[in-house]
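Asks: Okay, structure incoming, though there's no sequence with it:
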């Protein structure tokens, strides 16, 4: 049976965290019905380490025809060495496995090794998407620095009342909690991090307390309605 392997790499644990990559891969796998057989996760520079140190050789040697390798983006397979990246991608598809770039949804399959043009088109698209993501991040940072230089707010106001995607799942979350389902399991079912779920629950309690203090709360109100009432009353 074909196996699905997820590969995560960050360069510096002090400046980055792997949650974003893990979440995107998890969501991609869930969307396509892929069960992750094994996760590979490394905190290593892509430019100052070799393929063995980054766990890529071990991963490649495990692969069998039909297997899939899920990565967030092409730079997880390397960074500064194009030849390294090309070698890794070629060895994966030569093993009969597929590479899924979860950031863009692009896929390299064994069929691409017989079509050089399509192979390079897919590689080019993966690099272009990663470059676009970098440029967007740089623009966002530049805009934030500009606002800061002009003494303007650079982010969401502390304590702001905002809509959360978890609001719509409030009743389901409360039911699962009443059935003693672990928060980590609830987070998995909702495709979010346990930290995000805990923060949402804490914020929900805070807002309900605020609504009670202002005499805006009635039993059975949804958190969405609580937020609307608090916003409406300032």
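Replies: Thanks, I have the structure now. It should be emphasised that the depicted structure is a prediction, and the values quoted were computed from it without experimental measurement. Residues are numbered from 1 along each chain as shown.
Asks: going forward, measure contacts and count neighbours with C-alpha atoms only.
Replies: Fine.
Asks: Check which residues of the helix ranked longest in the chain are buried.
Replies: Among the segments of the chain that qualify as a helix by DSSP state H, the longest is helix 116-149. Buried positions in helix 116-149, judged by neighbour count with 16 or more other Cα atoms under 10 Å: 119, 122-123, 126, 129-130, 144.
Asks: which residues of this protein fall in strands?
Replies: 4-10, 36-43, 68-71, 98-101, 106-108 (DSSP state E).
Asks: The longest one versus strand 4-10: what angle between them?
Replies: It refers to strand 36-43. Relative orientation of strand 36-43 and strand 4-10, computed by axes from the mean of the first three to the mean of the last three Cα atoms, to 10 degrees: 10 degrees.
Asks: buried stuff in strand 36-43?
Replies: Applying a neighbour-count criterion of 16+ other Cα under 10 Å, one finds 36, 42 buried in strand 36-43.
Asks: Pull the distance from the longest helix of the chain to the chain's centre.
Replies: The chain centroid and the centroid of helix 116-149 are separated by 16 Å, computed with Cα atoms, centre = their mean, to the nearest Å.
Asks: Which elements pack onto it?
Replies: strand 106-108 (3 or more Cα pairs under 8 Å, 6 or more residues apart in numbering; DSSP states H and E).
Asks: buried sites along the strand it packs on?
Replies: Residues of strand 106-108 classed as buried: 107-108 (neighbour count, 16+ other Cα under 10 Å).
Asks: Not counting its own residues, what contacts it?
Replies: 93, 98-101, 119, 122, 125-126 (Cα atoms under 8 Å, 6 or more residues apart in numbering).
Asks: Comparison target, given below:
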């Protein structure tokens, strides 16, 4: 009987978690009537590790004809080299298995074995993701260098009051917490990492304390209003 394997990978467990990937793969599997037989989950850099360390070889060696591999996107397979990604895709197909990219719905099956176009479409996406990451890093370094040359702080000032997309979901978050919904489940519902949610909650407590100390706090005040008052924008 064919088996379905799910593969998840993040680069840094301190800054990310696999909640978003797991949720998207779970929803994809449910919509296609697929039961996940085994989950492979790794917290490893895609550019600083090889396919063996990322568990891909172990997964490939388990595959039998008809099996399926579900991943969020092709970038999960790694960033170390395009040739390695090509090898992983080829070995999955040669094993008679399918690979499903749950983010965009693309699928490579044994019928694509000689379909060079489909392979290059996927490799093109991997290259684009790799290039985007490099360009973003270069831009960040260039911006930091410019600020340093102007004797400005290289990054965001400590304690800066900034807008968060979670601010508008404050009431919903507080309601779920009052109903004893676990934070990781709330994060999943909001499509953010658990780390991001916890940091937002901690920062919310800090800002409420600051507002109280400065005599700016009133019962029932939303976090959005608290931030405005702390920034001197009372409306």
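Replies: Arrived safely. From a predicted model like this one, the values you see are computed outputs, not experimental measurements.
Asks: TM between them?
Replies: Overall, the chain-to-chain superposition scores 0.76 on the TM-score scale (TM-score structural alignment, normalised by the length of the first structure); 225 aligned residues with a Cα RMSD of 3.3 Å.
Asks: Save the strands of the first structure as TSV, and put in distance to residue 85 of the first structure too.
Replies: Written out in TSV, the entries for those read as follows (distance: least, Cα to Cα, whole Å):
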stretch	distance to residue 85 of the first structure
strand 4-10	14
strand 36-43	17
strand 68-71	13
strand 98-101	12
strand 106-108	13
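Asks: Return the mean post-superposition distance for the longest helix of the first structure against the second structure.
Replies: Its aligned residues in the second structure lie a mean 1.9 Å from helix 116-149 of the first structure after superposition (mean Cα distance after the TM-score superposition for the first structure).
Asks: That helix maps to which residues in the second structure?
Replies: Matched against the second structure by TM-score structural alignment, helix 116-149 of the first structure falls on residues 116-149.
Asks: quick one on the thing from earlier: would you tell me which of the strands of the first structure gets closest to residue 222 of the first structure?
Replies: strand 36-43 (35.3 Å; Cα to Cα).
Asks: what distance separates the closest one from the middle of the whole chain?
Replies: Distance, centroid of strand 36-43 of the first structure to centroid of chain: 14 Å (Cα atoms, centre = their mean).
Asks: so what does that strand touch, helix or strand wise?
Replies: strand 4-10.
Asks: helices and strands around the strand it packs on, which ones?
Replies: With contacts taken as 3+ Cα pairs under 8 Å, 6+ apart, strand 4-10 of the first structure sits against helix 19-32, strand 36-43, strand 68-71.
Asks: Contacts for it next, please.
Replies: Applying Cα under 8 Å, 6+ apart, the external contacts of strand 4-10 of the first structure come out as 16-18, 21-22, 25, 34-45, 54, 67-72, 76.
Asks: can you give me the angle it makes with helix 19-32?
Replies: 160 degrees.
Asks: circling back to that earlier point, from the buried residues of helix 116-149 of the first structure, pick the one nearest residue 195 of the first structure.
Replies: Here the nearest of these to residue 195 of the first structure, counting by Cα to Cα, is residue 144; it sits at 25.6 Å.
Asks: Find the residue closest to the closest one in space, skipping its chain neighbours.
Replies: In space, and not counting its chain neighbours, residue 144 of the first structure is closest to residue 154: 5.4 Å by Cα to Cα, 6 or more residues apart in numbering.
Asks: isn't the one you found right up against residue 147?
Replies: Yes. Counting by Cα atoms under 8 Å, residue 154 of the first structure sits close enough to residue 147 to count as a contact (6.0 Å).
Asks: Excluding residues flanking it in the chain, which one is nearest the alignment partner in the first structure of residue 176 of the second structure?
Replies: Matched by TM-score structural alignment, residue 176 of the second structure corresponds to residue 176 in the first structure. Closest residue in space to residue 176 of the first structure, ignoring its immediate chain neighbours: residue 186 at 7.2 Å, by Cα to Cα, 6+ apart.
Asks: give me the number of residues near that neighbour?
Replies: 18 (other Cα atoms under 10 Å).
Asks: That one pairs with which position in the second structure?
Replies: Aligned counterpart of residue 186 of the first structure in the second structure: residue 186 (TM-score structural alignment).
Asks: Would you check that its match makes contact with residue 178?
Replies: No. Using Cα under 8 Å, residue 186 of the second structure makes no contact with residue 178, being 11.7 Å away.
Asks: Which one of the strands of the first structure lies nearest to residue 170 of the first structure?
Replies: strand 36-43 (28.0 Å).
Asks: Residue 65 is in contact with residue 97 of the first structure, correct?
Replies: Yes. Counting by Cα under 8 Å, residue 65 is a contact partner of residue 97 of the first structure at 5.3 Å.
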